[in-house]
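Colleague: I'd like to go over a predicted model; first the sequence, then the structure.
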Amino acid sequence: MKIRLIDKSDWSSYQKLRLNALKAASESFGSTYEREVKFSEQEIIERISPNSSKFFMGIFDGKELIGMVSFHKEIGEKDRHKGDIYGMFIHGDYQNKGLAKLLLSTLINKVKEEYPDLEQIRLSVVSNNISAVKLYGHLGFEKYGVEINALKTGDKYFDEDLMVLFLK
């Protein structure tokens, strides 16, 4: 297994895994399969290309992307001390093997190195995703709130736990 930044050359692998995630865990993401299956190669490349305030990180089994997560640093004058984690997903065949913890730990270490002034990393997780909530807790994230009915699929609502990792 190898962890590295996802870049434009990974666009097809990223899209394949992202669409898998949107099907397998549709309640966990703000977007939908139906929306993202229409994205063009250029749209995907623009999304995943790293810049000074964001990057996508992946875990690869050989050449196959099997897990991913993204980090976005706030850039506003009053909130640039914060960043957010989005889109965490490990392919079903690779879950429960410690890879999510490894991927997130690597991301957190990269954030600490590249953004030394960053004070906190936030994320939201569907409240009933007990294994993810537990994982984030093991990595030091603390729950600071709940967004009631944060996501809606059809007529079903999902609450999200709001979590933060204080770096300073």
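Modeller: Okay, I see it.
Colleague: contacts, neighbours, all on C-alpha from now
Modeller: Noted.
Colleague: and the gap between Thr106 and Glu27?
Modeller: Distance, Thr106 to Glu27, by Cα to Cα, to the nearest Å: 26 Å.
Colleague: Which one's more surrounded, these two?
Modeller: Glu27 (20 against 15; other Cα atoms under 10 Å).
Colleague: hang on, the more buried one in a strand?
Modeller: No: read with DSSP: H, G, I helix; E, B strand; the rest coil, Glu27 is helix and lies in no strand.
Colleague: Does it touch Leu151 like I think?
Modeller: Yes: under the criterion of Cα atoms under 8 Å, Glu27 makes contact with Leu151 at 7.3 Å.
Colleague: Now the common contact residues for those two.
Modeller: Phe158 (Cα atoms under 8 Å, 6 or more residues apart in numbering).
Colleague: which of the residues in the longest helix along the chain are buried?
Modeller: The longest helix of the chain (DSSP state H) is helix 99-114. Judged by neighbour count (16 or more other Cα atoms under 10 Å), helix 99-114 contains these buried residues: 99-101, 103-104, 107-108, 111.
Colleague: and the comparison structure, right after this:
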Amino acid sequence: MHIRLLDATDANRYHALRLRGLTTNPEAFGSTYEREVGFTLDFVEQRLKPSEDKFTLGAIDSEGVLVGIATFVRESSTKIRHKGNVFGVYTTPEMRGQGVGRSLLLALIERARDCEGLEQINIAVITDNAPARKLYQSLGFISYGTEHHSLKYEGQYWDEDYMALKL
């Protein structure tokens, strides 16, 4: 397994994996397949363009297939710039339980530590997603609240737990 920074050259396979995640686990994302299926390649390339305060990491298996993704975005406002957020964590179902998510998040945390002045990383997780919550807790994330009915899709609600990692 190889973890690396994704960029515009990865747009096609990132977009395909993201759409797969939105189909496989729609409850785990704030977006929807219907919204993102229409994204242009140019839009996805811009989304993947790394900067000092925003990046997406990918997990590549031994055959060169993208099997996991995670995105970090630092807050831009002066009073909350000491925080960043993890979004869009997804590992293909066939790779779950093999350390892919852990490797992605460890690499993301290490890279985020290089952001000058960053003190905290936040993540939201569906309350019912016990494996993800357990992973985040094992990495040092602490739960600080739950938002009931945080997400709603096709008449179904999901609660989200909010977690933070102090750097």
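Modeller: On my side now, so go ahead. In this text, all values refer to a predicted model and were calculated from it rather than measured experimentally.
Colleague: Post the TM-score for the overlay when you can.
Modeller: Here the TM-score for the pair of chains, by TM-score structural alignment, normalised by the length of structure 2, is 0.97; 166 aligned residues with a Cα RMSD of 0.8 Å.
Colleague: Which parts of structure 2 are strands?
Modeller: 2-5, 54-60, 66-74, 83-91, 120-126, 142-153, 156-166 (DSSP state E).
Colleague: now those as CSV including mean neighbour count and distance to Arg18 of structure 2?
Modeller: As requested, those are exported to CSV (neighbours: other Cα atoms under 10 Å; distance: least, Cα to Cα, whole Å):
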stretch, mean neighbour count, distance to Arg18 of structure 2
strand 2-5, 17, 16
strand 54-60, 23, 11
strand 66-74, 23, 8
strand 83-91, 22, 8
strand 120-126, 22, 17
strand 142-153, 14, 17
strand 156-166, 17, 20
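Colleague: measure the residue of structure 2 most remote from its centre to His15 of structure 2 for me?
Modeller: Computed with Cα atoms, centre = their mean, the residue of structure 2 farthest from its C-alpha average is Gly155, at 24.3 Å. Remark: distance between Gly155 of structure 2 and His15 of structure 2 (Cα to Cα) = 26 Å.
Colleague: now swap in Leu22 of structure 2 and tell me
Modeller: If you measure Leu22 of structure 2 against His15 of structure 2 using Cα to Cα, the figure is 10 Å.
Colleague: Look at the two and report which has more neighbours.
Modeller: Set Leu22 of structure 2 next to His15 and count neighbours by other Cα under 10 Å: Leu22 wins out with 23 against 19.
Colleague: Could you tell me how many residues sit around the nearest residue to the more buried one once chain neighbours are set aside?
Modeller: Leaving aside its sequence neighbours, Leu22 of structure 2 sits nearest to Tyr33 (Cα to Cα, 6 or more residues apart in numbering; 5.2 Å). The local packing of Tyr33 of structure 2 (other Cα under 10 Å) involves 16 other residues.
Colleague: Pull the contacting residues for Tyr33 of structure 2.
Modeller: Taking Cα under 8 Å, 6+ apart, one finds 19, 22-23, 26 in contact with Tyr33 of structure 2.
Colleague: Only the buried subset of those residues, as a ChimeraX command please.
Modeller: Listed next is the ChimeraX selection for buried residues among the contacts of Tyr33 of structure 2, using 16+ other Cα under 10 Å:
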select :19,22
